[in-house]
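Peer 1: sequence? don't have it. structure:
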C-alpha cells in the first residue's frame, strides 16, 4: 500500500471518527471499563479526529522516508496500556503510515473502541485488512516491538524482547508549575489537565509546584467544573479512602471538594489526590526537571521560565508529533527497522 493511500485513508478516518461516538459504542465501552465514561471516550475520539487533520497528517509524514515500492513490510508488535481510552492509537497510526504491518496486543481494558476504529479504517480501505492483526496472546512472529506498561512490566519487556529492535515505555508523570499570577481561566484549563480521564494518563498532571504561601482556595471554583466526578463510584471510593487514611495518620491535606491536595516529594499521586511542592526560585525548577527528565512526560506552565513547558489545558491534546517519552516513533520505524 502506498503512503499516499495510507494517508488518504487516515485523513478520512479523522473526518469520520465521531461516527463511532454512538450511544451503543459509548455504553459498551463504559460497561467493559467503568473508568471510560461517555464524556472521556468522546473527548478521546474528538482529540484523535483533530490530530488526523489532513494538512497536519501530510506535513508530519513528509518528514520521514517511506518504504520503497516492492519492499517487504515488517511486522511491528505493539503492546498497549489500558489506562485511558485509545492510548495506543498513535503507535497504531505510526506503524501503518511507516508502511509496516501492525500486530497489536491491546489491553483488554481498552480493546472495544480500538477494534471499532480498525473496522472503520478497513471499511475506508479494505487493503488494511492484510496489514492489521490483533492477538490476545504474547506476540509471536514479528520484526520489532513497541511495548508500554508499568515499571515492573517494562523490566520484563526489556529482558524478554532484548533481541528485537524495540521501544519500551515505563511509568511517567506530568507536572504543572504555577506562579500565583494565573487567571481563573488558566486554572480552569489546569483542571482539564488534572481531571481528564480521572487523572489516569501519563500526560495528566499528578503534581503541581507552587510558590510559598499559595492560597489553595483559588482552586475550588475552577476545579468544581469536574465536581461530577464525585458521582463516579470508583473515583469517590478512592477519594474517601485516601481522605480517611490522611485523617487516621494525622497527615495534612487540603480538601478542594473533589480532589485532595497533599504535600509530597513524590511525582505519582493516587487517583483523587494531587501532590504539591513549594518552591523558592522558579528558575531552579528547570534544573530539577532536567534531573528527573526520564520520569516526566510533560511540564505545564505559562511562566515562560520553564524550557519546553506547554500551556494549561493542552496536556491531553498532544500534537501529532508529540511522541511519548520523547522517543520519535516514526524515526525508529523508518531508520531502525
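Peer 2: Nice, thanks for sending it over. Remember, predicted model here, so these are calculated numbers, not experimental data.

Peer 1: CA only for contacts and neighbour counts going forward, please
Peer 2: OK.

Peer 1: could you pull out the strands for the stretch 51-200 of the chain?
Peer 2: 75-79, 101-105, 132-134, 144-148, 166-169, 173-177 (DSSP state E, counting those that start in this stretch).

Peer 1: want to compare, so here's the second one:
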C-alpha cells in the first residue's frame, strides 16, 4: 500500500511538471531556466513542433494548439490533481487500457490519458493520423519527469492486441466497429455529439461575443462546440451577428473557407433559406447537428419548449451553454470533473 501511495504521488508530481511545460508552450513563453523541466534546446524543439502541427493537419493552427496546451495545462497543478483524485482508489492490480483517440482537435484524448495513468494503470494509445505527434512528444518528457512511467505508456498507429479495457472515441459509424472488435472488453465507446446554446433574450453583447467562442473555437470541430441555438420568439438575429463579428477572420483559414463556400453553394442550390454574414451560415431548423461553417437555430415560445428539446436530444448533446447552464464562452473550457458524455472515467477505471 505504501508503494502505491508513493507511486501515485510521483505520477501526480510528474504531471504537475508537465503542466508547467504545457502552460509555457500555451502562452508562447521564452525559455528562461530549467523550471519547466527541459533544456532550452528541448523547449525549442517543442516550440517547433507546435508550429509544425498545421503542416500535418491544416486545422491545427499554432493558436489552436496553444489554446489546447494552455487549457489542459491548467488542470495540471499538483493540488488540483490531488484533490480530484482524493476519493479515487489507486489500482492494486495494474490493467492495460487501450485508448483509441480521435483527431478532431489538438490533444483531444489527453484527459483519458491522464485518467488512466493517475489511476495506476498502463496505457496503450492508438493515435489518430490527424494528431499523432504532439502527445508522444509531451509523453517523452513526462517519462523523464517520472521514469516509472516508461514501461506504462505505449503509442501506436497500428493494431492493438493486448489490453484489458478500451476507451474509444469516434463517429457513429466507428462505434459499430468498436463494438465488433472491442465489445468483449470492459469499454467506454463515444459517438458523435454536439452542443447547444439556449438564449433567453437578455444576453449582453459580451455574452454573445463569448458565444462566438463557443461556436468558432477549434473551427467548430469539437463536440463541445455549439452547432444549434434555441432562441426566444422575437430574438433579433442581427444582435447575434453583431456579437460574433470579431470572429470574422475564421473564414481566412483555407479549410474552413472551403467548407463555408461549399455548404453555401450546396444549400442555396437546394433552395434552402440561409442567413449569411460572409463567414458563417445560419439555417432555421430543429436539426441538432449542423455542417461545419453553419449554425442551426430555431425559436421557442416558452422556456419549457427549450428544456424539452434539450431533454429529447440529451444523448447527442455534450454541453448546453446559456443562463442557468454552462456560462457563455466556457464550452471549450472543461474542468477535470467534466467527463465526456457524462461518464466518470475515474470511477469506471476503479471497477476494472
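Peer 2: Cool, got the structure. No experiment lies behind these values; they were computed from the predicted model shown.

Peer 1: TM between them?
Peer 2: Overlay of the two chains. TM-score (TM-score structural alignment, normalised by the length of the first structure): 0.94; 328 aligned residues with a Cα RMSD of 1.3 Å.

Peer 1: for the strands of the stretch 51-200 of the first structure, give me CSV that also has distance to residue 310 of the first structure and mean neighbour count.
Peer 2: Converted to CSV, these look like this (distance: least, Cα to Cα, whole Å; neighbours: other Cα atoms under 10 Å):
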stretch, distance to residue 310 of the first structure, mean neighbour count
strand 75-79, 28, 25
strand 101-105, 31, 24
strand 132-134, 34, 17
strand 144-148, 23, 22
strand 166-169, 21, 21
strand 173-177, 9, 24
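
Peer 1: with distance to residue 293 of the first structure added, can I get the ones you listed in TSV?
Peer 2: Shown next, in TSV, are these (distance: least, Cα to Cα, whole Å):
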stretch	distance to residue 293 of the first structure
strand 75-79	24
strand 101-105	28
strand 132-134	33
strand 144-148	18
strand 166-169	14
strand 173-177	10
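
Peer 1: nearest to residue 261 of the first structure, out of those?
Peer 2: strand 173-177 (13.5 Å; Cα to Cα).

Peer 1: show residues contacting the closest one.
Peer 2: Strand 173-177 of the first structure has contacts (Cα atoms under 8 Å, 6 or more residues apart in numbering) with 202-210, 267-268, 295-303.

Peer 1: check the fit of that strand onto the second structure and give the mean distance.
Peer 2: Mean deviation of strand 173-177 of the first structure relative to the second structure after superposition (mean Cα distance after the TM-score superposition for the first structure): 0.4 Å.

Peer 1: so where in the first structure does stretch 118-129 of the second structure end up aligned?
Peer 2: Aligned by TM-score structural alignment, stretch 118-129 of the second structure falls on residues 97-108 of the first structure.

Peer 1: quick one, longest helix in the first structure?
Peer 2: helix 233-248 (DSSP state H).

Peer 1: tell me the contacts of the residue nearest the centre of the second structure?
Peer 2: Closest residue to the average C-alpha location of the second structure: residue 108 at 4.6 Å, with Cα atoms, centre = their mean. By Cα under 8 Å, 6+ apart, residue 108 of the second structure lies in contact with 101-102.

Peer 1: please pull up the equivalent of it in the first structure.
Peer 2: Match for residue 108 of the second structure (TM-score structural alignment): residue 87.

Peer 1: and its match, how far is that from residue 310 of the first structure?
Peer 2: 20 Å (Cα to Cα, to the nearest Å).

Peer 1: how about residue 152 of the first structure?
Peer 2: Applying Cα to Cα to residue 152 of the first structure and residue 310 of the first structure gives a distance of 29 Å.

Peer 1: ok, residue 198 of the first structure next?
Peer 2: From residue 198 of the first structure to residue 310 of the first structure the distance is 20 Å (Cα to Cα).
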